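>>> Build me a model from this:
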Amino acid sequence: MISTVDPSQPSTQYPTFTIDPSLSAFQLPPKTYLSTLPNDISNSTSLLTPRFIAVGALTFDSHSRILLIQRASTDSMPHLWEIPGGGCDEDDPTILHSVARELEEEAGLRARHVWAAEEEVRAGRVGGVDIKFTTAEQKQVILDAFQVRRTILRGSAAGVEGGIATG
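The predicted model follows:
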């Protein structure tokens, strides 16, 4: 999803964006989406029903680098790295609006952030900065995003449209 932010609008406004139809399942309010998930916890092997949604923005620049932010020293998991994101708020119109809001909030904070190439993510080092991710799963999602991006770019070069959002 690519958003466009109008700096003249108050920060309470959501960035405007358009989406690819492949993302339509996330055009629901968070509560509505959660209500569509299975609610069967009678089987001891099933997972508990989720009660909230966390989102993340996999944001690339024109050099195929991904945006990473460093958590504050006062935050949980201090000084660790991740993609911009957070939880869906109850008043977010849709899950996609949550992603757009979090990206604006996180990227606009006075936080240390870095653009990392895939090789740098794999190495855990960008320039002179060691990158330690919040979780191994976070690092894997980022590496998977590079693979998906390559697939989409190959499809675009061949004239095939991929499942990405555009602004």
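>>> For the rest of this, base every contact and every neighbour count on C-alpha atoms.
OK.
>>> what about the helices in the protein?
Under the criterion DSSP state H, the chain contains helices at 30-35, 95-108, 118-123, 136-157.
>>> Need those in JSON lines (columns: mean neighbour count and distance to residue 49).
Output for the helices of the chain, formatted as JSON lines (neighbours: other C-alpha atoms under 10 Å; distance: least, C-alpha to C-alpha, whole Å):
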{"stretch": "helix 30-35", "mean neighbour count": "17", "distance to residue 49": "8"}
{"stretch": "helix 95-108", "mean neighbour count": "21", "distance to residue 49": "17"}
{"stretch": "helix 118-123", "mean neighbour count": "15", "distance to residue 49": "32"}
{"stretch": "helix 136-157", "mean neighbour count": "14", "distance to residue 49": "20"}
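>>> let's see this one next to it:
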Amino acid sequence: MPRDLPPNLSTPTIPPSLAHHSITLADWSTTYPKYAKLIVGALIFRCSAPSYPPQILLVKRASTDSYPNFWETPGGSVDASDKTLLDAVVREVWEETGLRVKNFVQQVWDANEGAIDVRFWWCKLNFFVEVEEGEVRLDVEEHQDWGWFERGEVEGLGFVSKQEVEIVMNGFKAFEAGR
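Alright, predicted model coming up:
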């Protein structure tokens, strides 16, 4: 069940390199008509001290949902009601974790795509974001567990695809490059 956005949700900082994603789903779909569905993902990291290894926030899909029991980054479908693609990231992070995005850092991976069948292609855009401090709160209809994981722990988890693991690993590289 989607959670309402908090009334005082502030607009996160968006670097110039991501300004082209401040468009509506309709505008994006006109540019990329091949795709029937656009999905966004958020890579959220923490590092308790400069000498400690970074950790990424992952959520485990509910056993009753599609792709049950797999780990993933928070994210989901861009809705026609989202003002922009980046607003969809903010909404999905809030709905799935209860956390508020404060900064967009960069896009991680150009895009990954797939097809359910030859008539239904999807595309996923992944973003490295920073969030305000807060407690993770899951929507139990979508996710059953969450955790902070170091790079070496990620490959042992079950993901929907090998490409998802590569995206997470690229996220670690992006995070470490900005430290």
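>>> about what we covered before: figure out which of the helices of structure 1 is closest to residue 21 of structure 1.
Residue 21 of structure 1 lies closest, by C-alpha to C-alpha, to one member of the helices of structure 1: helix 95-108, at 12.4 Å.
>>> still on that earlier bit, any idea which of the helices of structure 1 gets closest to residue 11 of structure 1?
helix 95-108 (8.8 Å).
>>> Name the residues that touch the closest one?
By C-alpha atoms under 8 Å, 6 or more residues apart in numbering, the surrounding residues in contact with helix 95-108 of structure 1 are 3, 14-15, 26-30, 55-57, 69, 84-89, 92, 113.
>>> picking that back up, of the helices of structure 1, which is nearest residue 22 of structure 1?
Closest approach to residue 22 of structure 1 among the helices of structure 1 (C-alpha to C-alpha): helix 95-108, 12.3 Å.
>>> Trace residue 89 of structure 1 over to structure 2, please.
Aligning on TM-score structural alignment places residue 89 of structure 1 opposite residue 79 in structure 2.
>>> What about its match, how many residues nearby?
18 (other C-alpha atoms under 10 Å).
>>> The one 5 residues further on too?
Neighbour count for residue 84 of structure 2, taken as other C-alpha under 10 Å: 20.
>>> Pretty sure it sits against residue 20.
No: with contact defined as C-alpha atoms under 8 Å, residue 84 of structure 2 does not reach residue 20; the gap is 10.0 Å.
>>> Can you get me the start-to-end distance on stretch 86-95 of structure 1?
End-to-end distance of stretch 86-95 of structure 1 (C-alpha to C-alpha, to the nearest Å): 11 Å.
>>> ok now that stretch, how far from the chain's centre?
13 Å (C-alpha atoms, centre = their mean, to the nearest Å).
>>> same check, this time on stretch 9-26 of structure 2
Stretch 9-26 of structure 2 sits 14 Å away from the centroid of its parent chain (C-alpha atoms, centre = their mean).
>>> ok, which stretches of structure 2 are strands?
For structure 2, strands defined by DSSP state E occupy the ranges 35-46, 55-61, 71-72, 75-77, 101-107, 112-117, 120-131, 143-150.
>>> so of these, which one's packed in deepest?
Ranked by mean neighbour count under mean count of other C-alpha atoms under 10 Å, those are led by strand 71-72, which reaches a mean of 24.
>>> Packing partners of it?
Where contact means 3 or more C-alpha pairs under 8 Å, 6 or more residues apart in numbering; DSSP states H and E, strand 71-72 of structure 2 is packed against strand 55-61.
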